[in-house]
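*Asks:* sequence isn't available, so here's the structure alone:
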């Protein structure tokens, strides 16, 4: 009869069951395989852990705005995710932050850099030579501030303005945590990190055409660096020992150039067997290369899936393409 509207909330709680989609348009290196066999990737504010055989998803939901980047710790258990700045429901600003979390329990282990980053966290990477003790973060401010953090303590070790150009990716040298590389619009920088100091050397293109963007890179077994760029080339940068004098830093010089794709090279992945995979934008091709960059085989993605944004190696022969 005359029962009015009830003011209290209903007792039922809704729980997220399945999230569709994947942020591939403007993200890179954002699809990984965890030790559990789950795939981890993101869309909007949600980080998704997908178990393909069981067709089951779990969700990390601690971000207050869009997730922009993701890195997996060498233990393949811990995950770091960085978000953009946002506003809460009252319009109060929410600063960008990095969360380090346990992918088995979905428990947040560390909040990194609250109040340190501007606009958003653009890219991040764990070190691997020291079992993932450090995290390098590049923010989306005009100067693209680059900082190194102690993962266990959540403390900043070093910080520097990296460049006014957009930075697309960052990685530690897997053999040497004192060596970090960033690449992006019109640049590849080879950084030396020591204590509280980060110093950079610019990659010099010399006789090779300087590309507008260097979108991706990987380290090969010899410690050389392979970059993929907007000209469709893969360049091999070989490490040269520092000039004889004390404190002379190692430098990198281009050893070879390989035409790989029509349009941009968006993704590079070094496989466990030492071969390298490249993924193209305009041509949607996946190409397998020998360690010496001789083409081995290739495949083309159907047009409806668009460009190859990222490649991850799954169990056995399985490849995952975002």
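*Replies:* Cool, the structure landed. Being a predicted model, the structure only gives us computed values, none of them experimental. Numbering: from 1, shown residues only.
*Asks:* can we go C-alpha only for contacts and neighbour counts from here?
*Replies:* Fine.
*Asks:* hmm, residue 57 is touching residue 17, no?
*Replies:* Yes. The criterion here is CA atoms under 8 Å, and residue 57 meets it with residue 17 at 7.2 Å.
*Asks:* so which of those two has more stuff around it?
*Replies:* residue 57 (17 against 9; other CA atoms under 10 Å).
*Asks:* skip the chain neighbours and tell me the closest residue to that one.
*Replies:* If the residues on either side of it in the chain are set aside, residue 57 comes closest to residue 50, at 4.6 Å by CA to CA, 6 or more residues apart in numbering.
*Asks:* what about versus this one:
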């Protein structure tokens, strides 16, 4: 049997091996502690539990990975031009220039969603769990600014900040997919309402009105108004312009009454308030990601294509196919496959940032070059595991009884050889 397994983007080590740390070594030179070229890592969080320690150990193995297989809209630039995302129970800040990471370790279970503050370098992350928590934390200091609990069950699947940064809206994984509006600084609930019987994928504040928002999901789109201590909603009116589809993403434009949603059939639905005006065929397959630009939009879908559009989706201005030949020489590896499904997309600092279902993060220059920043890889030669083995069947040629270091690939080979 295999003593290790990869499950949903995570590595699980056998019980007889105590992982102390997994580090990314330089691409040249031999392994060993203290060698130059290892990324700088720093961590922050509250008190640790045994569950937390397990998660932390795994996170170091995945320190460059990104959770895209079941999440979306969870990848952003900070104002300091760093990249923020999450994997397992860890919030990750990646510095592109220094190739270094910092970790927020305040969560005690897997993070499912992430939102970034519109003004400051603050991030909100929501996790899975019986009584799931939402953490608002500073990307520079890695300190938790607010901890929100007690309003959701099973998990928090979607988050967004209001345009003034004062409110935060969250969606739960309970049967009604409850929506909660928070005064996050005070840690107080402002309003709550049942969302929808089926899963809600995205909640988005109207950037022009801090009391309006929209939710989209499985056969679902609703337009919400926050009034006093309550939330009221209106369903989308389709008329003869289109039919109800599963909506995967949503974005507002520069006109305050206009809203755009990406559907599972590859169409963009164009709305004025809650009235559907028309639909535009944009992608071959589901549109998972959409982001508003100063003059237009950028979209990404299951077809692995990034598209730049004008401000009313009348013309597609440019397309980028995410393929191996398009990668720049500065990329950190190779794509797992051509045209991977795109799960997150955003714009900042003159670049388009894209996250794929395969756990890759790419940066696209508008002039064309595509750089692979982060890559998921089963056997990266540059990953090294540091720890202590506690099983006599493992060969001492690869591990010493004390704290040891060896290539991850050698460790996996050794365990498979001893336990076929």
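*Replies:* Okay, I see it. Every value quoted in this text rests on a predicted model; they were computed, and no experiment measured them.
*Asks:* returning to that earlier point: the residue nearest to residue 57 of structure 1 maps to what in structure 2?
*Replies:* Counting by TM-score structural alignment, residue 50 of structure 1 lines up with residue 94 in structure 2.
*Asks:* its match: what's it in contact with?
*Replies:* Going by CA atoms under 8 Å, 6 or more residues apart in numbering, residue 94 of structure 2 touches 82, 83, 84, 100, 101, 102.
*Asks:* you'd agree it is in a strand?
*Replies:* Yes. Residue 94 of structure 2 sits within a strand when classified using DSSP: H, G, I helix; E, B strand; the rest coil.
*Asks:* how near is it to residue 117 of structure 2?
*Replies:* According to CA to CA, to the nearest Å, residue 94 of structure 2 and residue 117 of structure 2 sit 17 Å apart.
*Asks:* for residue 206 of structure 2, same thing?
*Replies:* 14 Å.
*Asks:* now do residue 156 of structure 2
*Replies:* 17 Å.
*Asks:* next: residue 101 of structure 2.
*Replies:* 20 Å.
*Asks:* all helices of structure 2, in order?
*Replies:* Under the criterion DSSP state H, structure 2 carries helices at the ranges 50-61, 408-418.
*Asks:* what range does the last one cover in structure 1?
*Replies:* Yep, that's helix 408-418 of structure 2 we're talking about. Helix 408-418 of structure 2 maps onto no residues of structure 1, going by TM-score structural alignment.
*Asks:* and that helix, what does it pack onto?
*Replies:* In this structure, helix 408-418 of structure 2 packs against strand 383-389, with contacts taken as 3 or more CA pairs under 8 Å, 6 or more residues apart in numbering; DSSP states H and E.
*Asks:* what is the corresponding segment of structure 1 for the strand it packs on?
*Replies:* Going by TM-score structural alignment: strand 383-389 of structure 2 matches no residues.
*Asks:* please state the offset of that strand from the chain centre?
*Replies:* From the chain centre to the centre of strand 383-389 of structure 2 is a distance of 27 Å (CA atoms, centre = their mean, to the nearest Å).
*Asks:* quick check: buried residues in that strand?
*Replies:* For strand 383-389 of structure 2, a neighbour-count test (16 or more other CA atoms under 10 Å) marks 383, 384, 385, 386, 387, 388, 389 as buried.
*Asks:* tally of neighbours for residue 294 of structure 1?
*Replies:* Count around residue 294 of structure 1 with other CA under 10 Å applied: 12.
*Asks:* and what of the one 4 residues further on?
*Replies:* A count of neighbours around residue 298 of structure 1, defined by other CA under 10 Å, yields 13.
*Asks:* how near is the counterpart of it in structure 2 to residue 309 of structure 2?
*Replies:* Counting by TM-score structural alignment, residue 298 of structure 1 corresponds to residue 319 in structure 2. Residue 319 of structure 2 sits 9 Å away from residue 309 of structure 2, going by CA to CA.
*Asks:* now residue 165 of structure 2
*Replies:* 28 Å.
*Asks:* more neighbours: which of those two?
*Replies:* Between residue 165 of structure 2 and residue 309, counted using other CA under 10 Å, residue 309 has the larger neighbour count: 21 against 18.
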